[in-house]
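Asker: pasting a predicted model and its sequence here:
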Amino acid sequence: MDKNPSEGLPLPQRYGAIITIVIGLSMAVLDGAIANVALPTIATDLNASPAASIWVVNAYQIAIVISLLSLSFLGDMFGYRRIYKAGLVVFTITSLVCALSHSLEMLTLARVAQGLGGAALMSVNTALIRLIYPQRHLGRGMGVNSFVVAVSSAAGPTIAAAILSVASWQWLFLINVPLGIISLILAMRFLPANNARSQASRFDLPSAVMNALTFGLLITALSSFAQGQSLRLVLAEVVVMLIVGFFFVRRQLRLPVPLLPVDLLRIPLFSLSICTSICSFCAQMLAMVSLPFFLQTVIGRSEVETGLLLTPWPLATMVMAPLAGYLIEKVHAGFLGALGLLVMACGLFALAMLPAAPADWDIVWRMALCGAGFGLFQSPNNHTIILSAPRNRSGGASGMLGTARLLGQSSGAALVALLFNLAGEHGTHVSLLLAGTLAVVAAVVSGLRVTQPRTEA
């Protein structure tokens, strides 16, 4: 008789499986930010212009966004472990190719392929956590997931600086090779199998192409806008994105198991949780992208001091995310999420009201407040997104979770560019006020979830 899938893995195997997830996810998230610090060196080394070298970062992000939902759909069809192992193989090999690249074109193409491997890891990691942990302890697994994403996102520049202080930029990518091999060995031994193919599912290639065009054009338009490119070009990208997006959504509404999970978005608990996720990551990026300008240009802190002053946010998230994962077993996610977002909003408004010449402590406690609220919100929210979807659609839910994060982060970065253009030297102040407002809106939306039942779909 088959084991009940809601019982999770036995303890020794569970630890091995979660270590596999932690290594793979941290590599995939880290590589989104780790190359930023080395861009000037890479541009010089490969005889490229600074503007062209930005594609080393953009190529990776766009590849993830355009393939995340397609890969999560394939996870539902063929098994999450298979997609995860394939992602590890692709990510490890392409990391080696990145390190061996001798031209910007070769490096950019390798980063596209690496992004596809990273997307495979991100697309099914939370679906795998649902198989790894017993349902009653799923919140703890989501706490680990939130912890890894928060730390990897924030620690990228610090880790990059540490590697570059002792080695060349190629080692930013070479470091992934031994880690990828270790993670693959662990994956083959410990990750749980789920080979149940949905009877109604069939991979729809036109949907995959339209998905790639819609999300690719959206992220490209946001990046073009943030980099101050021609407004005509940005508008053209937006118009094409809206046209393709219209036909994409219309096609999804007709499919029994859609690539874009519009069937899941009809579940109120799921759609409310996705909205709060986009708002929270947008608010986080508004603060994290705008604050360095204030710290360095207005109050004269060095780059190292700025990095240290931003660190309390991820540190507080590290502490709160696992704690929130335990609390979800006792407290409704809607209430926990609303409380966390209100704490985050208080921190953001407090940052907006910093004195003209703040002491380090004035900045540190405000950053810690933001991070604590963010951590308290993220774990329960991720838990709700995964658990509110039917078990055979865990891949689609996992893909939407990752897509919501990337859309929120990209929108936040683009909004900072807009606000700096409109408000000039007051750009950081306005960005923080907008971030606080978004957090309050998200708290209200999260509070609406309290009326929804906590049971699994």
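Answerer: Received it, and whenever you're ready, just let me know what you need.
Asker: going forward, measure contacts and count neighbours with C-alpha atoms only.
Answerer: Fine.
Asker: Three-state assignment for the most centrally placed residue in the chain, please.
Answerer: What sits nearest the mean C-alpha location of the chain, by CA atoms, centre = their mean, is Arg405, with 4.2 Å. Of the three states, Arg405 takes helix under DSSP: H, G, I helix; E, B strand; the rest coil.
Asker: which residues touch it?
Answerer: Contact partners of Arg405, counting by CA atoms under 8 Å, 6 or more residues apart in numbering, are 277-278, 281.
Asker: where along the stretch 51-200 of the chain do the helices fall?
Answerer: Taking DSSP state H, counting those that start in this stretch, the helices of the stretch 51-200 of the chain run over residues 55-78, 80-100, 104-132, 138-164, 171-174, 176-190.
Asker: JSON lines for those, including distance to Ser410 and mean neighbour count?
Answerer: Shown next, in JSON lines, are the helices of the stretch 51-200 of the chain (distance: least, CA to CA, whole Å; neighbours: other CA atoms under 10 Å):
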{"stretch": "helix 55-78", "distance to Ser410": "9", "mean neighbour count": "25"}
{"stretch": "helix 80-100", "distance to Ser410": "22", "mean neighbour count": "23"}
{"stretch": "helix 104-132", "distance to Ser410": "16", "mean neighbour count": "27"}
{"stretch": "helix 138-164", "distance to Ser410": "13", "mean neighbour count": "22"}
{"stretch": "helix 171-174", "distance to Ser410": "23", "mean neighbour count": "20"}
{"stretch": "helix 176-190", "distance to Ser410": "25", "mean neighbour count": "18"}
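Asker: alongside the first one, take a look at this:
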Amino acid sequence: MDTTTAEPTPAEAQPTTYMTEAPEVSGRHTPISGRARTLALVSLLLASTMELIDVTIVNVALPTIERSLNASASMLQWVVAAYPLAFGIALIAGARLGDRFGRKRLFIAGLVGFTVASAACGFAGNIELLVAFRAIQGIAAAAMVPQVLTSIQVMYAPAERGKAMGIFSGLAGLASVAGPILGAVLTDVSGWRAVFLVNVPVGVIALAAALRFIPESRSEHPAPINIRSVLILAVGLLGVLYPLTMGHELGWPTWTFAVMAGGLAVLAVFLRSQRRVESGGGEPLVTTSLYAGRGFRGATLVGSLLFIVCAGYFLSTTLYLQVGLGWSVLKAGLVNVPFAITATIGAGTGAAVLLAKMGRQVLLMGAVIMAAGLGLLGIVVADATTTTSFWVFAGAFAVVGLGFGFMVSSIAPLALGKVQGRHAGSASGLFNTSTQLANAVGAAAIGTLFFQVASAQESRVPVELFRPAYLVVLVVAAVLLGFVALATRLIPADAHEFGDQG
């Protein structure tokens, strides 16, 4: 990506990395404004929202896919896992390729690939093809997604960038909960193939706008792509992401921990080599000096903790509602509508109004509100039975969503607001990769905790099995949000003021 933005996931100053100038793209901002710039932004947002929804939309369709394609449990796991694995491994390379060959070019290539792969998923005749096309979707997304933030930075001057970034982050947060809702509705009405085919018209609209309105840009001093570094990074990320993604379903055999430890060791060696290349005046694949900047480092930590919380929260909520309370897929999806509404309100207000006035305090406020919502939800869950009304949960979900919205829309601008244009590709890749890792860690760790507590219960009644497990998850999530609140202090108090200095 290219200079100062962030995405709904975590990642982010050292004097050489952060600055208050405009992005470095052919020596100036790309000349675009007015209606053309708005339509370019719409294209970028459509593509990124489509991709983010695709991460979770497939989950609710799995039982239908199982029956339709006669799929085994292990192949269903791969339908879910193939996408984030391919996406996470290819992200940093995708960001760097955009810097070198043109962000618009990579965005369009990724968008076309994603749309075609979505259609292929929708028409897949067997489970093996579906898994293969899901992996292709992930690779295409890795080419497309990093260019979104970079292009926003290029199109908007610093004083305008915060609002555009806030809209992006807010939509990203909304997409995380919209996926299960949309997936439930589409599967219920049209069958599982619709959860993939819905991407085709959206992709075509985004492509038409992108071809016409998005300006081309590339780094003025693109770094070379070191294939050896790309492969080593891919091996390390695969070693960490694979066991985190598949561990629970496999029962956490010993080898999963060994592979994870090996992946972490490879990543540690890789980062040391990147630091050595950078200190020697070379151009590393990953610019480790980004973490010397307080804004990038602090917002990365805050975002990582938030997405660990959210991954575990969304997973355990779905399991509690569907398995514990016995709700249908559609009902369990629609109960998240209050969350989606208030998250949208919080994201819009936080990015457009509060961030400029409060800076990092928006994150603190959001963490407190979200934790309070989890407390309210715990009170509801403690007395809930299979006959408890849908509406009893609505208020608590709405409060959780409001706090989430305030946070998710503000992390991006605070994290990447002062990244130099020449480091934009690395910053974007690191930010997105951190999100993938945080989501995987959250789902694995908190998901495992959920099932461990459930399996320790003596009762075999689903609601009595899953109630204590869900309550434990809510407590852990609230505690982690306390750490989020503390971590906001690591972000500079003036991190939101970069806009008036460009």
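Answerer: Perfect, thanks for sending it. What you see is a predicted model, and the numbers here were worked out from it, not measured in a lab.
Asker: circling back to that earlier point, neighbour-wise, which of the contacts of Arg405 of structure 1 leads?
Answerer: Among these, Ser277 has the most neighbours (other CA atoms under 10 Å), with 28 neighbours.
Asker: thought that residue was touching Asn381?
Answerer: Yes - with contact defined as CA atoms under 8 Å, Ser277 of structure 1 counts as touching Asn381 (7.3 Å).
Asker: nearest spatial neighbour of Asn226 of structure 2, skipping sequence neighbours?
Answerer: Leaving aside its chain neighbours, Asn226 of structure 2 sits nearest to Leu285 (7.0 Å; criterion: CA to CA, 6 or more residues apart in numbering).
Asker: the one you found matches what in structure 1?
Answerer: In structure 1, the residue paired with Leu285 of structure 2 is Leu259, using TM-score structural alignment.
Asker: translate the residue nearest to the centre of structure 1 into the numbering of structure 2.
Answerer: Match for Arg405 of structure 1 (TM-score structural alignment): Thr435.
Asker: swap in Ser379 of structure 1?
Answerer: By TM-score structural alignment, Ser379 of structure 1 lines up with Ser409 in structure 2.
Asker: then Leu354 of structure 1?
Answerer: Alignment note: Leu354 of structure 1 maps to Val380 in structure 2; criterion TM-score structural alignment.
Asker: Leu235 of structure 1 too?
Answerer: Leu235 of structure 1 maps onto Phe257 in structure 2, with residues paired by TM-score structural alignment.
Asker: and the gap between that match and Val453 of structure 2?
Answerer: 21 Å (CA to CA, to the nearest Å).
Asker: can you redo the helices of the stretch 51-200 of structure 1 as a markdown table with distance to Trp361 of structure 1?
Answerer: Formatted as a markdown table, the helices of the stretch 51-200 of structure 1 follow (distance: least, CA to CA, whole Å):
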| stretch | distance to Trp361 of structure 1 |
| --- | --- |
| helix 55-78 | 33 |
| helix 80-100 | 40 |
| helix 104-132 | 36 |
| helix 138-164 | 20 |
| helix 171-174 | 33 |
| helix 176-190 | 36 |
